[in-house]
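S.K.: Next input, structure requested:
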Amino acid sequence: MSKPRSLALPPRTHPRRLLTGRGSFAVLEAVPLGETRGTVLLLPGYTGSKEDFLALLGPLSDAGYRAVAVDGRGQHETPGPRRRSAYSRQALARDAVAQAAALGDGPVHLVGHSFGGLVARAAAWHAPEAFRSLTLLSSGPGRVCRAQRVRVRALRAALAVLSKDRVWQAMRWLDSRGEAPGVVDPPEITWFLHRRWMRTRIVQLSVAGRLLVYGQEGTEQLAKLTVPLHIAYGDGEMVWPVADLAAAARRTGAHHTVVAGAGHSPNVSHPEELADRLTAFWERC
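M.R.: The predicted structure follows:
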């Protein structure tokens, strides 16, 4: 999951509800100071939320873009039903199309981070007229790497037999083993991460996890998209194999960005550079 470094809202950013033909969604919306050059819809990843894009919203709005980050169905502050069919990739793709329509700015630029990229490419395939471009951020057309498949399978199995709070404690313990000694999250970040986890629907985590583990190769479908395509990731990406991402960019002819020094979440670690790369791509569109 992405871990925001701060929960402070950037200038000209406010939380609100986005009312769509498929329900109400919690969003963070950042607006530019002057003329708007375009609108961007940002979809978060697995176990994530709209707050994953907090550091990116400011640079995007400073560059003249209206940027809207959304909690997907069943994520954090967006409610969701208990039935599994509500979280299929097709259902979530239709949500993204409805969100784009509700923004009221015609075709929008679509950015999907990690699992959000799976939803975003399905949305662009389902309704290409709704989007000016598609950016897959740290997200591939195939399956996640083997280590991540093992991790997600373990998470889904644990959620089936343990309370969410017990699973949370186990996740935090595992994460702490991979961090540098002495690294401690600020209390407000720890509180937020726990709150987000507890508010996210178990069924959303289960179905989304299955899609990550058993996702089908989709490079050929990406190559047939009619919207401009951008594949972006950090050179330290560890969820999708970097070689697979580079190969997908070559095979689809996508605009290709590799952010030096970034891992799975350039939106958190390198927001200024990522915003520059995104806006340069959008200007080409």
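
S.K.: Please make it C-alpha for all contacts and neighbour counts, starting now.
M.R.: OK.

S.K.: tell me the contacts of residue 52?
M.R.: 2, 3, 4, 44, 267, 268 (Cα atoms under 8 Å, 6 or more residues apart in numbering).

S.K.: so which of the residues you listed is the most crowded?
M.R.: residue 44 (28 neighbours; other Cα atoms under 10 Å).

S.K.: Do a quick rundown of the helices in the stretch 151-285 of the chain.
M.R.: 164-177, 187-199, 202-214, 219-223, 242-252, 266-269, 271-284 (DSSP state H, counting those that start in this stretch).

S.K.: So which of those is the most surrounded?
M.R.: With neighbours taken as mean count of other Cα atoms under 10 Å, the helices of the stretch 151-285 of the chain reach their highest mean count in helix 266-269, at a mean of 24.

S.K.: if we can go back for a sec, turn the contacts of residue 52 into CSV, columns for distance to residue 86.
M.R.: As requested, the contacts of residue 52 are exported to CSV (distance: Cα to Cα, whole Å):
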residue, distance to residue 86
2, 24
3, 26
4, 28
44, 17
267, 28
268, 29
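
S.K.: Of the residues you listed, which is the nearest to residue 19?
M.R.: Distances from residue 19 to those, taken as Cα to Cα, are shortest for residue 44 (18.4 Å).

S.K.: Pull up the gap between that closest one and residue 285, please.
M.R.: 23 Å (Cα to Cα, to the nearest Å).

S.K.: what's the answer for residue 146, then?
M.R.: Residue 146 sits 35 Å away from residue 285, taking Cα to Cα as the criterion.

S.K.: distance of the nearest residue to residue 62 once chain neighbours are set aside from residue 39?
M.R.: Take residue 62 and drop its neighbours on the chain: the residue closest to it by Cα to Cα, 6 or more residues apart in numbering is residue 32, 5.9 Å away. Noted for residue 32: a distance of 10 Å to residue 39, by Cα to Cα.

S.K.: Now the common contact residues for those two.
M.R.: 65, 66.

S.K.: Mind checking which of the two has more residues around it?
M.R.: Applying other Cα under 10 Å to residue 32 and residue 39 shows that residue 39 carries more neighbours, namely 26 against 22.

S.K.: Helix, strand or coil: sort out the more buried one for me.
M.R.: strand (DSSP: H, G, I helix; E, B strand; the rest coil).

S.K.: Proceed likewise with the subsequent sequence, for comparison:
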Amino acid sequence: MSRPHTFTPPPCAHAHQLRTTRGDFAVLDAPPRTAHRGTALLLPGYTGSKEDFIALLEPLSAAGYRTVSVDGRGQYETEGTDRQGQYTQVELARDVLAQAAALDTAREGSVHLVGHSLGGQIARAAVLLDASPFRSLTLMSSGPAQVAEAQQLKVKMLSDALATLSMAEVWEAMRALDPPEDATTDGEALRRRWLRHRPAQLIATGRQLATEPDRVAELAAVALPVHVLSGERDDTWPVPLLDEMARRLGAHRTRIAGAEHSPNTDRPEQTAAALVSFWESL
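M.R.: Now for the predicted structure:
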């Protein structure tokens, strides 16, 4: 999971519920601090939330981009149900299209869509349903198909635990397995976030991560600029696999030095700069 260094948004952003045709979604919304250059919609990964992008909000806002990070259906502060059928990839992709429509941009095709990890695969599915709301797509640490085998095993263990234990019990079991150096970085805020996720959402999206087919050829056929961004190390999708995906897509490619699976929290300034550079190149 991404571990944001703070759950407090910067002064440039405010938290609110984004009202859409598919329900309300909790967002952090940072308006542009200079002349408006575009709108960015940021989708978090598995077990994540809108707070994973807190460190990106200020630099992107300062560069002139309205930046909106969102809790998906059943994530943290966005309501969900206990029915796994409500969290199919198609349903989550339709949510993204509704979110883009609700941002009230000046014209169609003006939203820069960014998805981290699971969020990248949901973003890809949204683009494949309807690319017209989007100016670009950035896949951040998000690969061409299912996660690596070791990660598939972790997801299965988590899903099995969620089927029989409470969220609090699962949290304590996960903390016991963490390396000692992580014990001081989690904080109560991460626990509160975990407890507000819907187990059905985690089980359904975990299944997606473990079974996602390769849809790179489908995405390559869409006339939309794509950016593949990652850290220099990644144990969820190997970095050479991300390099190859970028080649197949004809995509812009960025590796963030010193970052791993979450460049948004590992190296936020460099990640924001890479996003802005890509958007301005368009």
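
S.K.: Quick check: TM-score for this pair?
M.R.: Scored by TM-score structural alignment, normalised by the length of the second structure, the superposition of the two chains gives a TM-score of 0.96; 279 aligned residues with a Cα RMSD of 1.2 Å.

S.K.: For the residue nearest the centre of the first structure, give me its contacts.
M.R.: Nearest to the mean C-alpha position of the first structure, by Cα atoms, centre = their mean, lies residue 44 at 2.3 Å. Residues in contact with residue 44 of the first structure (Cα under 8 Å, 6+ apart) are 50, 52, 53, 69, 70, 71, 72, 112, 113, 114, 115, 116.

S.K.: how about the residues you listed in TSV, adding distance to residue 238 of the first structure and secondary structure?
M.R.: Shown next, in TSV, are the contacts of residue 44 of the first structure (distance: Cα to Cα, whole Å; DSSP: H, G, I helix; E, B strand; the rest coil):
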residue	distance to residue 238 of the first structure	secondary structure
50	21	helix
52	17	helix
53	19	helix
69	23	strand
70	24	strand
71	23	coil
72	23	coil
112	17	strand
113	14	strand
114	11	coil
115	14	helix
116	16	helix
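
S.K.: ok, the residues you listed vs residue 13 of the first structure, which is closest?
M.R.: residue 69 (10.5 Å).

S.K.: Could you find the counterpart of the closest one in the second structure?
M.R.: Counting by TM-score structural alignment, residue 69 of the first structure lines up with residue 69 in the second structure.

S.K.: Contact partners for its match?
M.R.: 27, 28, 29, 41, 42, 43, 44, 50, 51, 53.

S.K.: ok, and the closest non-adjacent residue to the last one?
M.R.: It refers to residue 53 of the second structure. Closest to residue 53 of the second structure by Cα to Cα, 6+ apart is residue 264, at 6.1 Å.

S.K.: what do you get for the first one?
M.R.: Counting by Cα to Cα, 6+ apart, residue 70 is the residue found nearest to residue 27 of the second structure once chain neighbours are left out, at 4.4 Å.

S.K.: how deep is the one you found tucked in, by neighbour count?
M.R.: A total of 30 residues lie near residue 70 of the second structure under the criterion other Cα under 10 Å.

S.K.: Which part of the second structure matches stretch 42-56 of the first structure?
M.R.: The aligned range for stretch 42-56 of the first structure is 42-56, by TM-score structural alignment.

S.K.: from memory residue 259 of the first structure sits against residue 274, does it?
M.R.: Yes. Counting by Cα atoms under 8 Å, residue 259 of the first structure does reach residue 274; the two are 7.3 Å apart.

S.K.: Between these two, which contacts overlap?
M.R.: residue 266.

S.K.: Name the residues of the helix or strand hosting residue 147 of the first structure that come out as buried.
M.R.: Using DSSP states H and E, residue 147 of the first structure maps to helix 146-161. Within helix 146-161 of the first structure, the residues scored as buried using 16 or more other Cα atoms under 10 Å are 148, 149, 152, 155, 156, 159.

S.K.: From residue 101 of the first structure, how far off is the fourth one?
M.R.: In other words, residue 155 of the first structure. Distance from residue 155 of the first structure to residue 101 of the first structure, by Cα to Cα: 34 Å.

S.K.: same check, this time on the fifth one
M.R.: Here the criterion is Cα to Cα. By it, residue 156 of the first structure lies 33 Å from residue 101 of the first structure.

S.K.: Identify the residues contacting the residue located most distally from the centre of the second structure.
M.R.: Farthest-out residue of the second structure from its mean C-alpha position, per Cα atoms, centre = their mean: residue 164, at 27.1 Å. For residue 164 of the second structure, the contact set (Cα under 8 Å, 6+ apart) is empty.

S.K.: which one in the first structure is aligned with it?
M.R.: Under TM-score structural alignment, residue 164 of the second structure pairs with residue 161 in the first structure.

S.K.: picking that back up, relative to residue 240 of the first structure, which of the buried residues of helix 146-161 of the first structure is nearest.
M.R.: Distances from residue 240 of the first structure to these, taken by Cα to Cα, are shortest for residue 148, at 8.4 Å.

S.K.: Ignoring the adjacent residues along the chain, who's closest to the closest one?
M.R.: residue 239 (6.1 Å).

S.K.: isn't residue 15 of the first structure right next to residue 26, touching?
M.R.: Yes. If you go by Cα under 8 Å, residue 15 of the first structure and residue 26 touch, sitting 7.3 Å apart.

S.K.: higher neighbour count, those two?
M.R.: residue 26 (22 against 15).

S.K.: Assign the more buried one to helix, strand or coil.
M.R.: With three-state DSSP as the criterion, residue 26 of the first structure reads strand.

S.K.: From residue 2 of the first structure, how far out is it?
M.R.: In terms of Cα to Cα, residue 26 of the first structure sits 18 Å off from residue 2 of the first structure.

S.K.: and what of residue 126 of the first structure?
M.R.: Residue 126 of the first structure is 27 Å from residue 2 of the first structure, by Cα to Cα.

S.K.: go on, residue 216 of the first structure?
M.R.: 24 Å.

S.K.: Give me the angle between the helix holding residue 147 of the first structure and helix 202-214.
M.R.: Orientation of helix 146-161 of the first structure against helix 202-214 (axes from the mean of the first three to the mean of the last three Cα atoms, to 10 degrees) gives an angle of 150 degrees.

S.K.: mean shift of helix 146-161 of the first structure relative to the second structure?
M.R.: Once fitted to the second structure, helix 146-161 of the first structure is off its aligned match by 0.7 Å on average (mean Cα distance after the TM-score superposition for the first structure).

S.K.: residues near whatever residue of the first structure lines up with residue 104 of the second structure, how many?
M.R.: Aligned counterpart of residue 104 of the second structure in the first structure: residue 104 (TM-score structural alignment). The tally of other residues near residue 104 of the first structure (other Cα under 10 Å) stands at 10.
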